[in-house]
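Engineer: show me the folded form of this:
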Amino acid sequence: MRQIVLDTETTGLDPASGDRVIEVAAIELFNFVPTGGTFHKVIDPERDVPEESTRVHGFTAEMLRGKPRFADIVDEMLAFLGEAEIVAHNAPFDFGFLDAELVRCGRPKLDRARMVDSLDIAKRRYPGLPNSLDALCRRLGVDNSMRTSHNALLDVKLLAEVFLQLMGGKQPGLDLAATPLRRTGPALVEEAAAVARTPRPILPTEAELAAHAEFVEKKLKEALWLQSPFAAPPAASAEASG
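Structural biologist: Next up is the predicted model:
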């Protein structure tokens, strides 16, 4: 199963009022294991950045001027997303902003069936407790000491760790069947098929079978696996039947 953990930063809280996406970051998971595949773009919103937003994520309009526009990165972003599920914390917020940008570019909105809201998962697991990304990092033992401001690339890395913990604590390296995969989309599926292992049964030689039979006969007394529960009892002697 391929999933994308995603985060965005924006100029404000409402795309309907003209707020825009200024950063998109995403990490690829395959069967709940990070593959190393990432997507990250800082974007020129083609508008001002309010001071209150700058205090949250640290970006100013001057810092973003001259960066690619969303229309410049949309094809690469959609190719990375593919048809995978998209995991985000308070996912309706990120989907709402991405949908607004996609419509502005003449593209269809993201299918809501692909949306996985890690905030909703956390609320169901920890009802009544704070479930912000910082609160979950503290509760689940994820180191967020470097998070001094909202940054999509850092946040998505933390969210990926939190999401794995929420889904059962599966970590890279603990799945013995997993193979590090670095490709994305169809290439990832092809690579996964290429590394599938062919079973190699261990078949003993005739000499090994003979040695085993000799060991059982000489060293083991009445080996249970050689005794059939359906075996007929030994025939009575002539003297006993006489």
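
Engineer: can we go C-alpha only for contacts and neighbour counts from here?
Structural biologist: Fine.

Engineer: mind listing what's buried along stretch 23-40?
Structural biologist: Within stretch 23-40, the residues that count as buried by 16 or more other CA atoms under 10 Å are 23-30, 32-35, 37-40.

Engineer: from those, which land in strands?
Structural biologist: The members of those that map onto strands under DSSP state E are 23-30, 33-35, 37-40.

Engineer: quick revisit: of the buried residues of stretch 23-40, closest to A192?
Structural biologist: Distance to A192 across these (CA to CA) is lowest for F30, with 9.7 Å.

Engineer: this structure: helices as residue ranges?
Structural biologist: 51-57, 61-64, 70-81, 91-104, 118-125, 133-140, 152-166, 185-194, 206-219, 238-241 (DSSP state H).

Engineer: nearest to G18, of the ones you listed?
Structural biologist: Among the helices of the chain, the nearest to G18 by CA to CA is helix 91-104 (9.3 Å).

Engineer: counting contacts, what elements does the closest one pack onto?
Structural biologist: For helix 91-104, the packing partners by 3 or more CA pairs under 8 Å, 6 or more residues apart in numbering; DSSP states H and E come out as strand 21-30, strand 115-117.

Engineer: one more pass at 7 Å, please.
Structural biologist: Packing contacts for helix 91-104, counted by 3 or more CA pairs under 7 Å, 6 or more residues apart in numbering; DSSP states H and E, involve strand 115-117.

Engineer: can you give me how far the strand it packs on is from the chain middle?
Structural biologist: Its chain's average C-alpha position is 13 Å from that of strand 115-117, according to CA atoms, centre = their mean, to the nearest Å.

Engineer: for it, packing partners?
Structural biologist: By 3+ CA pairs under 7 Å, 6+ apart, strand 115-117 packs against strand 85-88, helix 91-104.

Engineer: for the ones you listed, which one ends up most surrounded?
Structural biologist: Ranked by mean neighbour count, the helices and strands packed on strand 115-117 are led by strand 85-88 with a mean of 24 (mean count of other CA atoms under 10 Å).

Engineer: this one as well, want them side by side:
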Amino acid sequence: MRQVVLDTETTGLNPRTGDRVIEVGCVELIDRKLTGNNFHVYINPERDSDPRALEIHGLTTEFLSDKPKFADIAASLSEYVQGAELIIHNASFDMGFLDAEYAKLKLSSFTSQVLNVVDTLATAKEMHPGKRNSLDALCDRYGISNAHRQLHGALLDSELLADVYLAMSRGQNSFVIDEEDHSSNANNSDAAHEQPLATILVQAANEEELAAHQQSLVGLDKAVRGTCVWNS
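Structural biologist: Purely as a prediction, here's the structure:
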């Protein structure tokens, strides 16, 4: 199965007010293994970033000024994700921005080009209700080092999210094996019940052992001044 872990950086929080995508980073998983076939591009949004967004990603207008526009990378992004299952943290945010970019170009929605979308934020909230489930919090929870992450970056965040996703979903690929083992164990259990039961042996205490037991009870009774429950 082909999966693509995706993240974006944007000029702000709302595509409806003119905010744009400025970075897309993707890493590929095939059968739950990283392939190294990544997709990463910076994009000229033709506008400045909101100051609060700039503090998060650090991608200045000057840095992005000579980068391709979204129209220049849309086809290659579509080709990369075609038919894949996407894994995104807070998927509605990234998918909303990407769908808005494709709509500006009068292209089929980005959502329509992928097989399915897994939102790891929603999954984490189900698995860890009432706890912090940001990417940084999940890295801490699953022992994934993000010490090199000073600013948000789409490719770096995708690489971290891939590790988080694999840790969160560890064991799912053994469900079929477990079912087979359960079936096998059930058959073995049925076969065992068809065998005759062994004779059950009862070993009774002798007089010396009974006397020692009684002496122990007397000692306990004296220690609590005759209030033991077995004598009530």
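
Engineer: related to what we said a few turns ago, ok, which of the helices and strands packed on strand 115-117 of the first structure comes nearest D155 of the first structure?
Structural biologist: Nearest to D155 of the first structure among those is strand 85-88; the distance by CA to CA comes to 10.2 Å.

Engineer: ok so, going back, could the helices and strands packed on strand 115-117 of the first structure be laid out in TSV, adding distance to L110 of the first structure?
Structural biologist: Shown next, in TSV, are these (distance: least, CA to CA, whole Å):
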stretch	distance to L110 of the first structure
strand 85-88	10
helix 91-104	6
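
Engineer: ok, which of those comes nearest L6 of the first structure?
Structural biologist: If you check each of those against L6 of the first structure by CA to CA, strand 85-88 wins as the nearest, at 5.3 Å.

Engineer: check the mean deviation of the closest one from the second structure.
Structural biologist: Compared with the second structure after fitting, strand 85-88 of the first structure deviates on average by 0.7 Å (mean CA distance after the TM-score superposition for the first structure).

Engineer: centre of the chain to stretch 140-149 of the second structure, how far?
Structural biologist: Worked out by CA atoms, centre = their mean, stretch 140-149 of the second structure lies 14 Å from the chain centre.

Engineer: residue range for it in the first structure?
Structural biologist: Using TM-score structural alignment, stretch 140-149 of the second structure lines up with residues 138-147 of the first structure.

Engineer: and the matching stretch, end to end?
Structural biologist: 12 Å (CA to CA, to the nearest Å).

Engineer: contacts made by that stretch with the rest, please.
Structural biologist: Applying CA atoms under 7 Å, 6 or more residues apart in numbering, the external contacts of stretch 138-147 of the first structure come out as 137, 161-162.

Engineer: cutoff 8 Å now
Structural biologist: Contact partners of stretch 138-147 of the first structure, identified using CA atoms under 8 Å, 6 or more residues apart in numbering, comprise 134, 136-137, 154-155, 158, 161-162, 165.

Engineer: next: stretch 72-83 of the first structure.
Structural biologist: By CA under 8 Å, 6+ apart, the residues outside stretch 72-83 of the first structure that reach it are 4, 39, 41, 102, 114, 184-185.

Engineer: and the helices of the first structure: which comes nearest S17 of the first structure?
Structural biologist: Comparing the helices of the first structure by CA to CA, helix 91-104 comes nearest, at 10.7 Å.

Engineer: average gap between that closest one and the second structure?
Structural biologist: Aligned to the second structure and superposed, helix 91-104 of the first structure gives a mean residue distance of 0.4 Å (mean CA distance after the TM-score superposition for the first structure).

Engineer: which residues sit against that helix?
Structural biologist: 7-8, 14-16, 20-21, 70, 74, 88, 108-110, 115-119.

Engineer: of the residues you listed, just the buried ones, ChimeraX syntax please.
Structural biologist: Burial among the contacts of helix 91-104 of the first structure is assessed by 16+ other CA under 10 Å; the matching ChimeraX selection reads:
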select :7,8,15,20,21,70,74,88,110,115,116,117,118,119
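
Engineer: buried subset of the contacts of stretch 72-83 of the first structure as a PyMOL selection?
Structural biologist: The PyMOL selection below is limited to those of the contacts of stretch 72-83 of the first structure classed as buried (16+ other CA under 10 Å):
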select buried, resi 4+39+41+102+184
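
Engineer: any chance of the contacts of stretch 72-83 of the first structure in a markdown table, plus distance to E191 of the first structure?
Structural biologist: Formatted as a markdown table, those follow (distance: CA to CA, whole Å):
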| residue | distance to E191 of the first structure |
| --- | --- |
| I4 | 18 |
| F39 | 20 |
| K41 | 26 |
| L102 | 30 |
| R114 | 23 |
| T184 | 9 |
| G185 | 10 |
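
Engineer: H150 of the first structure: which of the contacts of stretch 72-83 of the first structure is nearest?
Structural biologist: Checking the contacts of stretch 72-83 of the first structure against H150 of the first structure with CA to CA, the nearest one is K41 at 14.8 Å.

Engineer: how far away is the residue of the second structure positioned farthest from its centre from H213 of the second structure?
Structural biologist: In terms of distance from the mean C-alpha position of the second structure, E207 ranks first, at 63.8 Å (CA atoms, centre = their mean). Remark: distance between E207 of the second structure and H213 of the second structure (CA to CA) = 10 Å.
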